[in-house]
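In: Sequence plus predicted model, see below.
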Amino acid sequence: MPEPYIRTAVPGDEEALGLLDRAVWSYLHAVGPPHRPPYEPFFNERSGPRDHLVAELDGRVVGYVRLGFPTPLASNAHVRQIQGLAVADEARGRGVGRALLRAAVAEARRRGALRITLRVLGHNTPARTLYESEGFVVEGIQPQEFLLDGAYVDDVLMGRRV
């Protein structure tokens, strides 16, 4: 089985990434409503191609991770935050999520970060297990932070040194 190829996104990835993002939408990881037409552009002024790492298998885009700053403050510019990670259903179980996560940590380090953080919904056990296996630890929990599909869900804050 081939390893996923990880690269920085380019403007031409916008359509494939938008399709992927809409295809994998679920209350397991999304706090907003399902995407509806007309669709917003995938890239925007806050988060462009250079903020995304893309995973390819057999030349097809099958995943991405978005890496940004947790705030615009200079006082925590040494921290990067994973602000989205998605893997196509057909690519699950092939190491794509792990490869993207490792690439995000390496990219954060390359950009001078000392820490990397993320937020994950409390009921998203597969994601939490992956993050923990890659050295992320729970640093805080906001109980019942979101009401999703009729159920209250915790917001779990995780982080690690890079």
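Out: Now that the structure is in, tell me what you want to look at. All values derive from a computational prediction rather than experimental measurement. Numbers count the residues shown, from 1 in each chain.

In: Could you use CA atoms for every contact and neighbour count after this?
Out: Fine.

In: Can you list the residue ranges for strands in this protein?
Out: 5-8, 52-57, 60-68, 79-87, 115-121, 137-148, 151-161 (DSSP state E).

In: so which of those strands gets nearest Glu45?
Out: Nearest to Glu45, of all the strands of the chain, is strand 60-68, at 12.1 Å by C-alpha to C-alpha.

In: Please list the residues outside the closest one that contact it.
Out: Strand 60-68 is contacted from outside by 16-17, 20, 47, 51-56, 80-88, 91, 96-97, 100-101, 104, 108, using C-alpha atoms under 8 Å, 6 or more residues apart in numbering.

In: if I look at Tyr64, how far off is Leu130?
Out: 15 Å (C-alpha to C-alpha, to the nearest Å).

In: Give me the more crowded residue out of those two.
Out: Taking other C-alpha atoms under 10 Å, Tyr64 and Leu130 do not tie; Tyr64 has more neighbours (28 against 14).

In: Tell me where the longest helix sits in this structure.
Out: In terms of residue count, the longest helix belonging to the chain (DSSP state H) is helix 96-110.

In: dropping in the other structure now:
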Amino acid sequence: MEWRLRQAGPGDAPALSLVAAATFLETFAGIISGPDMVHHCTTNSSPAKFDGWIADMSCVATLAEHPDGAAPIGYTLLVPPDLPVETDARDIELRRIYALSLTRGTGLGRQLMARAIDDARAMGKRRMLLGVLGINIHARAFYERQGFTLAGTRRFRVGGAIYNDVIYARTL
């Protein structure tokens, strides 16, 4: 399958918000409570939030679309780092990389990661950081296959619960 990947621009925030909420629900249903999940998505993945990231020249959002009809099926978001590890101006955080489960095994995850790395390099960045839920063994294995290594930990709040994340880094 040839997925369409493109940099998000003005007008793409609703599609990014939709795929962000859908993939967060798919990934964390059964781990994060329903009310906490709804609050988290409406607060942190709203169209207004994505509009802000799209307009910010220090951020890059990439939208993955289905080739038949251009439905949003995945995305990445690069932002200035906000992680509890030492960073400098040459670092970028891959804040989000998600794809709908219908894309599993198709290579979309690798394509999204390759695009994020290319975008980070084009921005002059030398290291990519990301945080991931510590118990998410599938995501962690994916990141390790992509050359990421452990760089730290953090505690991450979603609603009323606190989760243990690991922080990965990779030289670009």
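Out: In hand now; what should we look at? Not measured: the values here are computed from a predicted model.

In: Now for the equivalent of Val60 of structure 2 over in structure 1, how many residues are close by?
Out: In structure 1, the residue paired with Val60 of structure 2 according to TM-score structural alignment is Asp51. Residues within reach of Asp51 of structure 1, counting by other C-alpha under 10 Å, total 20.

In: and what of His35 of structure 1?
Out: By other C-alpha under 10 Å, the residues close to His35 of structure 1 number 13.

In: got a list of what it touches?
Out: Neighbouring residues of His35 of structure 1 by C-alpha under 8 Å, 6+ apart: Arg22, Trp25.

In: Tell me which residue of structure 2 lines up with it.
Out: Residue pairing (TM-score structural alignment): His35 of structure 1 is matched to Val38 of structure 2.

In: now the longest helix of structure 1 against strand 151-161, angle please.
Out: 50 degrees (axes from the mean of the first three to the mean of the last three C-alpha atoms, to 10 degrees).

In: what range in structure 2 matches helix 96-110 of structure 1?
Out: Using TM-score structural alignment, helix 96-110 of structure 1 pairs with 108-122 in structure 2.

In: Excluding chain neighbours, give the residue nearest to Tyr163 of structure 2 in space.
Out: Nearest non-adjacent residue to Tyr163 of structure 2, counting by C-alpha to C-alpha, 6 or more residues apart in numbering: Phe156, 5.1 Å away.

In: do you know how far that neighbour is from Ile54 of structure 2?
Out: From Phe156 of structure 2 to Ile54 of structure 2 the distance is 24 Å (C-alpha to C-alpha).

In: With neighbour numbers in mind, choose between the two.
Out: Set Phe156 of structure 2 next to Ile54 and count neighbours by other C-alpha under 10 Å: Ile54 wins out with 22 against 15.

In: Quick check, that one in contact with Val60.
Out: Yes: counting by C-alpha atoms under 8 Å, Ile54 of structure 2 touches Val60, with 6.7 Å between them.
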